[in-house]
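> everything below, folded, please.
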Amino acid sequence: MRVFNSDGSEASMCGNGLRCVARYACELLGKQQLSIETMKAVLAVEQTEDIFENIPTFKVEISPVSFAVKDLPFNANSETFINQELKELAPGLTFTAVAVPNPHFITIVDSEVLASDVQEKLSTYVNGKNPYFPDGVNVSFVKLLESGSIFVKTFERGVGFTNACGTAMSASTLVTCLQGENKVEENIAVYNPGGKVNCQVHKNNDTYTIDLIGNATYEFEVQVELNDALTAFSTTSKKEFPEETVAYRAMQEACQQYAKNYI
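Okay, the predicted model is just below:
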């Protein structure tokens, strides 16, 4: 699997994209489990119990996980950057830098900071010309909800603010476990502007992996002429999947209402 962002840049991995590829490939091949090769690793995927009524759900492995700043890369004055301030950029906030393998810069905030323009200003800066992140970085602000539930808002490198970033939700779950807000090996509900996923962090000695569990929803199927797609994109046919779209919208509305009660 290869993933390209809307600006043409190639991502190391895409957790949401991996779930979608997992469903497509599993159904095409008649399998419940597969291994899918990505840029940095071969990852296990499988169909699992529905996350919401009538929502086809897939669990995918998110790894490798690294806290070494050189793997983002991040020009810091230490080999790792875990729950530390970067006062020049965001005084009063503590961040953790982690590659999964996409680079992420994550902080836990309150509702006031989440609703402010701090994230947009910071994210725009570190994804432009700056001395800290030469290749840019995904920036996530995390709000703790009730026990076992978090809300994640992500500014995605090469994209901007997004309804959901799979690797960001996975990395954010890991950060909350590192800070004692959640526990490894337990199911964590991760809400986002687009809906929700579940994540589980696993630890083996000093090595972490994360399970990302969520929907893989067909919206439509199209046929294209390849030569046309390389110039002026056009479709020769289009098939909608309204029954899945309706089910997903029901989940989205329920999740948004739940998160709204805590933000």
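> please count neighbours and contacts with C-alpha atoms only from this point.
OK.
> so who does residue 31 touch?
residue 25 (CA atoms under 8 Å, 6 or more residues apart in numbering).
> ok, residue 214 next?
19, 51, 57, 58, 59, 196, 197, 198.
> surely residue 140 and residue 98 touch.
No: with contact defined as CA atoms under 8 Å, residue 140 does not count as touching residue 98 (11.4 Å).
> shared neighbours, the two?
104, 105.
> the closest residue to residue 40 other than its chain neighbours - how many residues pack around it?
Spatial nearest neighbour of residue 40, chain neighbours left out: residue 12 (6.7 Å); criterion: CA to CA, 6 or more residues apart in numbering. By other CA atoms under 10 Å, the residues close to residue 12 number 18.
> distance check, residue 12 against residue 2.
8 Å (CA to CA, to the nearest Å).
> need the overlap of contacts for those two.
Going by CA under 8 Å, 6+ apart, residues that sit against residue 12 and also against residue 2 are 38, 39.
> and the contacts of residue 214, which of them are in strands?
57, 58, 59, 196, 197, 198 (DSSP state E).
> one more, for comparison:
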Amino acid sequence: MKMEFTKMHALGNDYIVINEFDGEKVKEEEKSYFAKKICRRGFSVGADGVIFVQKPTSDEYDVRFRIFNSDGSEAEMCGNGIRCFSKYVYERIMKKNPLNVETKGGLRVSEMEIEGDEVKKIKVYMGVPKFKLKDIPMVVDGYSEDDEFLNGELELKNPYLPKVKLSVVNVGNPHAVIFVEDNGIDLDFVRKHLDVIGKEIEHHKAFPERINVHFVKVLNPNEIRIITWERGAGYTTACGTGTTASVIIAHKLGKTGNKVLAHLDGGDLEIEIKDDGVYMIGDAVIVYDAKLINIGW
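As a prediction, this is how the structure comes out:
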């Protein structure tokens, strides 16, 4: 197998980008298995996921974004991934700004800050959040599919945190947001037990399609700090949709204002909530171009 690809990252969230705009490089039925193989660190290229750049399915979009996690599952959307994608498309495929992007989670619009021909920052319209349980999806006793779950309690089975207060929202993909101060824990506790607690919540029976999990500390009305456990990837240094979700929930619960700077292990993201929806602002980096000779294992 010989295939050209580009390695990119946004806040340390790293991706293998494959250009299928002019034709298929990986067969549709093999994409999941391919992602699982090529993302394995130490054995192959290694990444949090694989992004495919494709032609859109209708004229209302400029380009189609698809992303597969390191476990082979296809995600609806990815905030850090779409910034990498947008930079790649502008610099390598089409000089279109703003860019109307087709995702499994719906339309996303990327506006790019350009210097010369290089994309320096990307502002992404993340759409309008959904809170109803049917949109997550989430199934929990005592709640209907049209209810919201805000700072509700779930029972857990791990020995470190027997129950957790969390809120859920869909911003193109589903997220559970946990404020450490509402659960009597701190971020050091989260780091120590993330592999256990994050994984349990991701796979909790309340979430039939699993869920992304974020532990948030509110620093002040304009700043938060986040530790992320991503569905299908585990711990990551940052999550763009997760940051968006965290700010949306913090604002909805009255913990922050509508414009928030979020600190993640990989760096910072700006999120702004407006009347028409939510916007995410951050950068992305092209690390190298390469040719895959052998998937490695």
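> what does the TM-score come to for these two?
Once superposed, chain against chain, the TM-score is 0.75 (TM-score structural alignment, normalised by the length of the first structure); 218 aligned residues with a CA RMSD of 2.4 Å.
> kindly check the end-to-end length of stretch 86-105 of the first structure for me.
11 Å.
> run through who's touching it.
Here stretch 86-105 of the first structure has contacts from 11-13, 40, 62-69, 71-73, 80-85, 106-109, 118, 122, 137-140, 167-168, 171, 175, using CA under 8 Å, 6+ apart.
> let me have the ones in strands among the contacts of residue 214 of the first structure in JSON lines, extended by neighbour count and distance to residue 90 of the first structure.
Shown next, in JSON lines, are these (neighbours: other CA atoms under 10 Å; distance: CA to CA, whole Å):
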{"residue": "57", "neighbour count": "23", "distance to residue 90 of the first structure": "37"}
{"residue": "58", "neighbour count": "27", "distance to residue 90 of the first structure": "36"}
{"residue": "59", "neighbour count": "27", "distance to residue 90 of the first structure": "35"}
{"residue": "196", "neighbour count": "27", "distance to residue 90 of the first structure": "28"}
{"residue": "197", "neighbour count": "24", "distance to residue 90 of the first structure": "28"}
{"residue": "198", "neighbour count": "22", "distance to residue 90 of the first structure": "29"}
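> which of the contacts of residue 214 of the first structure still touch in the second structure?
Retained in the second structure (both residues aligned by TM-score structural alignment, their matches' CA atoms under 8 Å) from the contacts of residue 214 of the first structure: 19, 57, 58, 59, 196, 197, 198.
> for these, which one is nearest residue 223 of the first structure?
residue 19 (21.5 Å; CA to CA).
> any idea how far residue 281 of the second structure is from the counterpart of the closest one in the second structure?
Matched to the second structure by TM-score structural alignment, residue 19 of the first structure sits across from residue 83. Using CA to CA, we find residue 83 of the second structure at a distance of 9 Å from residue 281 of the second structure.
> name the residues contacting each of those two.
122, 124.
> between those two, who's got more neighbours?
Legend: neighbour count by other CA under 10 Å for residue 83 of the second structure and residue 281, higher for residue 83 (29 against 22).
> and residue 161 of the first structure, how many neighbours does it have?
19.
> try residue 236 of the first structure
8.
> touching, it and residue 228? I think so.
No: Residue 236 of the first structure is not in contact with residue 228 according to CA under 8 Å; the separation is 10.4 Å.
> and residue 161 of the first structure? What does it align with in the second structure?
In the second structure, residue 161 of the first structure lands on residue 235 (TM-score structural alignment).
> err, residue 96 of the first structure, not the other one
Looks like residue 96 of the first structure aligns to residue 167 there (TM-score structural alignment).
> looking at the second structure, name the residue matched to residue 173 of the first structure.
Residue 173 of the first structure maps onto residue 247 in the second structure, by TM-score structural alignment.
> against residue 88 of the second structure, how distant is its match?
From residue 247 of the second structure to residue 88 of the second structure the distance is 27 Å (CA to CA).
> compare these two (neighbour count), which wins?
residue 247 (31 against 22).
> now do the contacts for the more buried one.
Neighbours of residue 247 of the second structure in contact, by CA under 8 Å, 6+ apart: 256, 258, 260, 271.
> what do you get for residue 123 of the first structure?
137, 138, 139, 155.
> in a helix, the match of residue 161 of the first structure, correct?
No: under DSSP: H, G, I helix; E, B strand; the rest coil, residue 235 of the second structure falls outside any helix and is assigned strand.
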